[in-house]
Every structure is written in structure tokens, then in C-alpha cells.
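Trainee: Below are the sequence and a predicted model for it; my questions follow.
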Amino acid sequence: MNSVRLCSIPGIGAMLLLGVFSGGAFAALPKVDDLPGPLVSAAWLHDHAQSVQIVDLRDDPDSLGNEPKYDTENGKKVLDQIGGHIPDALSVNFWALREQRKIDGKTLDFQFPTAEEFQTVMQTSQLENNKSIVIVPTGDQDISLQEAAFLALELQVYGVPADQVAILNGGTHAWIAAGYPVVVDAVVPMTSSHWTVESTHTNLIVHTAQVQAAQKAGKLLLDARPLSEFIGVSRSPVIAELGRIPGAEAMPAEALYFRAEDGSWRFMQADRYKAVLAALRLDTAKPSIVYCNTGQYAAGAWFILHRIMGLNRVREYTGSIYAWEHHGLPVVGL
């Protein structure tokens, strides 16, 4: 497995689990605080920070301790690069959300974690059950939104109800740009929580054999990579061949996110995505499977289709082309 550093950000201690007795029986658990939808704004999170679990997710945990960097444009101070983190946030290293294991005698990276593996990561990050979660990407690049969507997918697969998980649209970048504070305290290890996988929903993900069956059944197979990779003029370094899975249609990553006036990268709203997909002539009324190279671009597409647009028959091929090639299956290009 990749070398990662998992820890919690100071300012949050271990949450106390209190049993309130009434007539010799435990009182009902408190109601989980409602989220307004799959996306929240910086203003909403600022007003509700004490009632949700804020989970900072990034692929460079060292940046948690850096100061934000600013530039000057037309005489105005603008945020150039984020630094620090939202006060009292928990911390998850994106690379801890993937595993390395041997399959058929080959060592494969980027594997979807087992329930036990995922539970360990969440416990190390001090997540608690039965409290709403707001995932905070950096917002500096569109890839950070896909990383946040990947965690949202794993949380939903491993039992967290969809309506208990949201993403801060624009991430830490939007938070800082809105004038809210960040802290750059040193990140220190803390004791684990008792978060557990209470159920699994593996129907949200598929494996290679299911993709092959979907091909034969005429189901919609969506390639969520950049268009140049879909048509086969470029490829990711982790992929051996140029091209796409036969029968796939393009849902290009560059059409799915936008950069706001404050410089943060954001998801669009459902009506905008409907227009985008119509322009791409994608029939989302069909059951669909999204894929990419290793599952990250696809997670962003899954979040858009399933969470933002409310389409229920959407699954992710978590192994994507990386696994497809491992099975010796062909790709097609120009």
C-alpha cells in the first residue's frame, strides 16, 4: 500500500458517547442533522460547523500546515493556492482510500478497499456514526472534486445514508475566498474512533464481468475521462494502451466542472448538468455504468448523475480500464 499519513486535526477531541437513561432504558439517539442536499456552500457550512463532521480530504496532507498563498490581480488581492484547514476538521488522506493487493499473481494498485480496510481508515480519522458529514476538497483543481466524490461513494457503499453526506462546493478555496478562517496548526496523531461499517451497498459498484454483461445487454457505458483519452490520442501513465472500452460513450471530465469567480473549482447544479448531457446526446434514462482509468474521474461522474441529478440506476466500475487491461480485454481508439 502507498505510504500515507493519517491523522486528525487538533481542535477536536474524541466525541463522547453518552447513554441517557429514562426509566431504566436508553433514550433515543439524537436526530442526525439535515443537510440541504449533496452540495453545501461555504456560508452554510460556516453557520452549521458545530452540527456536522467536517472531513478535510486531500492528496497532500503536508499542505494542512501551510499558509494560504495570495497573488495580486488588477490591484486586488486574490487567493492563489490554499493552505491550512477549516477549524476542527477531521483529516483523511485521499491515498488511504485505495489499496494494493495481489490478484492472479500480479500486484495491483488503486483497489477499492474492503469493509474492514475502509473502517480502519475512518476510525483513524476519528469519524463517528450517525452524524452528518461534509467532505471538504481543496477546491484548487477539478481533480479535488473527484477525490471528494470518491470518498462519498465509499461512504455510501459502506453504509452511510446518502442524505448524510455532502461536499463543500468549491472546497477550502471557496471557504477562504469567502473570508472564513483557516488554521495551520501542526497535525498530530490522535486515538481512533469507534466508527463501524453498519451495512454494505455493493450494488453501487461493478466489476469486470458485470461490465461485459452490460455491454451485451446494451446498457449505457460512460467514459468519464478527458476527451483526448476517450478518443485515444493520449493516455494516463498507469494505462498501457490508448483508447476506450468498446461501446463506451464520452462523458468528458472537462465538461463537468467549472471555475467560479473566486477561483475555486465547483460542481454545477442539476439543471445545468441536464443541459450538458443533452448536448452530449447521452440517454441517462438507461441504466448506466461509469468508468475512467482507476476510478477517480468516474467517481465525479457518479456523484453528478446519482447524487446531484438523482438518477438511481448508476454504478461505478471501480477497477476501470486499469482492471480491464489486467484481464487482457481490448480497448478501441481512432
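Mentor: Yep, it's here.

Trainee: drop to CA atoms for contacts and neighbour counts, all remaining ones
Mentor: Fine.

Trainee: Strands along the stretch 1-150 of the chain, start to end?
Mentor: Taking DSSP state E, counting those that start in this stretch, the strands of the stretch 1-150 of the chain run over residues 21-22, 25-26, 39-40, 53-58, 69-73, 76-81, 90-93, 99-103, 106-111, 133-136.

Trainee: For Arg244, find the nearest of those strands.
Mentor: Comparing the strands of the stretch 1-150 of the chain by their distance to Arg244 (CA to CA), the top pick is strand 106-111, with 18.6 Å.

Trainee: okay, the angle between the closest one and strand 99-103?
Mentor: For strand 106-111 against strand 99-103, the angle by axes from the mean of the first three to the mean of the last three CA atoms, to 10 degrees is 150 degrees.

Trainee: Could you find the closest non-adjacent residue to Lys131?
Mentor: Leaving aside its sequence neighbours, Lys131 sits nearest to Val32 (CA to CA, 6 or more residues apart in numbering; 5.4 Å).

Trainee: Now mean neighbour count too, for the strands of the stretch 1-150 of the chain, in a markdown table please.
Mentor: A markdown table is the format used below for these (neighbours: other CA atoms under 10 Å):
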| stretch | mean neighbour count |
| --- | --- |
| strand 21-22 | 10 |
| strand 25-26 | 10 |
| strand 39-40 | 20 |
| strand 53-58 | 24 |
| strand 69-73 | 11 |
| strand 76-81 | 15 |
| strand 90-93 | 25 |
| strand 99-103 | 13 |
| strand 106-111 | 16 |
| strand 133-136 | 28 |
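
Trainee: for comparison:
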Amino acid sequence: MKFAARLLTAVGLSCLAFAAAAQEGPLVTTEWLEANLDNPAVRVIEVSVNPGVFERGHIPGAANFVWHTDLVDTVRRDIASKEKLEGLLRQAGVNADSTIVLYGDTNNWFAAWGAWVLDVYGAENVKLLDGGRKLWEAESRPLSTSAAALVAGNVTLKDANPALRASIADVVAASESGGTAIVDIRSADEYSGKVIAPEGFKETAVRAGHVPGAVNVSWGKAVQEDGRFKPAEELKALYAEAGIDGSKPIITYCRIGERSSHTWFALAKILGYEVKNYDGSWTEYGNAVGVPVTNPAGTVWTGQ
């Protein structure tokens, strides 16, 4: 009887693991995730930016990664180190064969950042919850305020892959050569130089405008009203209209790199294009000395 029980348990866990693997593509639906909340092969991680969101209620069993401290270097402007991120993932119960599902607030911007950073370090089976917190809450799916009891995992990351990350030198070179497409995913007003940063955002620059040669496809054009990504064919048509068809490498940027991570995900993971995310984005480029800027609106920084 004990053997039979163990066999049934093993079979059950194998079925659960198969269910996790059966979710094809880079996105998971809210329906699939709710059905797999008790699946030991699935690890859910929230990456939100607004304080207290996770504590007020999160997807049951989810771990919490704080973007401001966990996914970045808190001393210098950089992404989290491999060692730091690997330790966090293990604390969150992530194993080498786990399926990692990321989600968060503000339309999954920072969850997409998390997906990009994990990609830089070679993490496998990383997916976004399509629609993020917005859709999960709109559908009245379960939330918990209890801390999950997590067993430490054994995941191992790789060294950072520079092919997924653009530097300011890469952006300048792409602007000059035209051999790499540059996609500015900010609002039309930011792109034109009418505003340097959206109202209420503190991180800014001393120059307005955009990288010469960059095309503007605002991140919001890639999503539906409920927060989910548009279907792949619609995304392909959207970017093709701006001349972005995957025929040459792409660099995405925004203001601090989080919105551009969202577009990086659409282009790289959903459409399969070759894409680097420029996480320095406009707060680096617009503050840099000696780089060219296109500023159609002619806005001049006043120090206020």
C-alpha cells in the first residue's frame, strides 16, 4: 500500500510537471496559472514597483522581488549580479527544471524587466503572466496575504550574455550606421521632446528628444485594453508599419529601461526578433556629454 501511494504521488507530480511544460510560448494565461498554483514545477514571482502592493494581496504561493533593491545593484547603476539573483531565485524555491512565471503591477513593466534580466543570465522556462496583476484582479482570481513556505531551490545561472544588453556606445554606433534599428517606446511627447519625462516621474535628463534615427512605437500600442499583449500577427503588423520587421537587429529604449523591457519581450519573445534592451535609456543618453540628440519640439531643460 505504501508503495502504491508513493507511485500514485509520483505519477501525480509527473502529471503536474507535464501540465507546466504543456503551456507553450512565452506567456501564460490567468486560467492556466490558477489551475497550476499547486504545481510544484511552477514558481510564481511578483515584480511590482509600487510599495505595499504585494503585501496587500498577491497570487497565492508567489515570492516577492522588489525591483528597487532585488533586481538592480543598489550602489552603482547596473542590473543585479549573477550571484545576487541566483540567491534570490533559490530562496524563492526555483529549481533547474522550474517554470518561472513573473507578473506585476503597472502593466507588467517591471516583471518584463525581471524577464529580461533573467534572460541575460540564461535562466530557462521564464514566462510572463499575460495581463499581469491588472487582469488577475479584474477577473477576481484568488489573492493571499500569507507568506509562502518555500523550500530552497537549486537553480544555477550563467554568466551575463552581452548580446541581450545595449550600451550607450552600441546606441550611438547604431544611430550612425543604420545597421541596427532603434525603437523608442516612450510616448509621442517624450519622443518629440515636448516633455523630458512624464508628469510625476522623478528620473529625468538635461536634454529632450530622441536618439537620431530611432522610430517611435509607444509600448502601449502593443497591449489590449485588459493588459494582455495583442496577438502575434497584430504585433508583427504594428512594428512592420514603423519599419521594424526583424530583418536587422533591434535596440529598444525608454526612460529607465522598464517600459523598453516590455517591448523587448514583445519583439524578442513573442515575435522572435534579435533584440537588445538599452537599460541606460534616456536618463543616461539624455544626460551624456557629446552624443547627438534629435529634438523636434526644441524643449530646453530649465533645471526645474
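Mentor: Nice, I can see it. What you see is a predicted model, and the numbers here were worked out from it, not measured in a lab.

Trainee: Tell me how they score on TM after superposing.
Mentor: Once superposed, the chains reach a TM-score of 0.79 (TM-score structural alignment, normalised by the length of structure 2), with 270 aligned residues with a CA RMSD of 2.6 Å.

Trainee: ok so, going back, give me the neighbour count for the residue nearest to Lys131 of structure 1.
Mentor: Other residues within reach of Val32 of structure 1, judged by other CA atoms under 10 Å, total 14.

Trainee: residue contacts, it?
Mentor: Asn130, Lys131, Ser132, Gln164 (CA atoms under 8 Å, 6 or more residues apart in numbering).

Trainee: Then Val238 of structure 1?
Mentor: By CA under 8 Å, 6+ apart, the neighbours of Val238 of structure 1 are Asn293, Tyr322.

Trainee: What residue in structure 2 is paired with it?
Mentor: When structure 2 is aligned by TM-score structural alignment, the residue opposite Val238 of structure 1 is Glu203.

Trainee: The top helix by length along structure 1 vs strand 53-58, what angle?
Mentor: For structure 1, the helix with the greatest residue count under DSSP state H is helix 142-157. Helix 142-157 of structure 1 and strand 53-58 are oriented at 130 degrees to each other (the same axes, to 10 degrees).

Trainee: Which part of structure 2 matches the next helix or strand after helix 142-157 of structure 1?
Mentor: Moving toward the C-terminus from helix 142-157 of structure 1, the next helix or strand (DSSP states H and E) is strand 165-168. Residue correspondence for strand 165-168 of structure 1 in structure 2, counting by TM-score structural alignment: residues 126-129.

Trainee: Give me the contacts around that stretch.
Mentor: 25-30, 33, 99-103, 111-112, 115, 118-119.

Trainee: now with 6 Å?
Mentor: Pro26, Leu27, Val28, Ile100, Val101, Leu102, Tyr103 (CA atoms under 6 Å, 6 or more residues apart in numbering).

Trainee: Check stretch 148-168 of structure 2 too.
Mentor: With CA under 6 Å, 6+ apart as the criterion, stretch 148-168 of structure 2 contacts 61, 90-91, 93-96, 120-122, 276-278.

Trainee: now those residues: which count as buried?
Mentor: Gly61, Arg90, Gln91, Gly93, Val94, Asn95, Val120, Tyr121, Gly122, Lys276, Asn277, Tyr278 (16 or more other CA atoms under 10 Å).

Trainee: Among those, which ones are in helices?
Mentor: Using DSSP H, these in helices are Arg90, Gln91, Val120.

Trainee: Distance of Arg56 of structure 2 relative to Asn161 of structure 2?
Mentor: Distance, Arg56 of structure 2 to Asn161 of structure 2, by CA to CA, to the nearest Å: 36 Å.

Trainee: nope, Leu143 of structure 2 is what I meant
Mentor: Distance from Leu143 of structure 2 to Asn161 of structure 2, by CA to CA: 35 Å.

Trainee: Of these two, give the one with the bigger neighbour count.
Mentor: Using other CA under 10 Å as the criterion, Leu143 of structure 2 and Asn161 rank with Leu143 on top: 16 against 12.

Trainee: Tell me which residue of structure 1 matches up with that one.
Mentor: Checking TM-score structural alignment: Leu143 of structure 2 goes with Val182.
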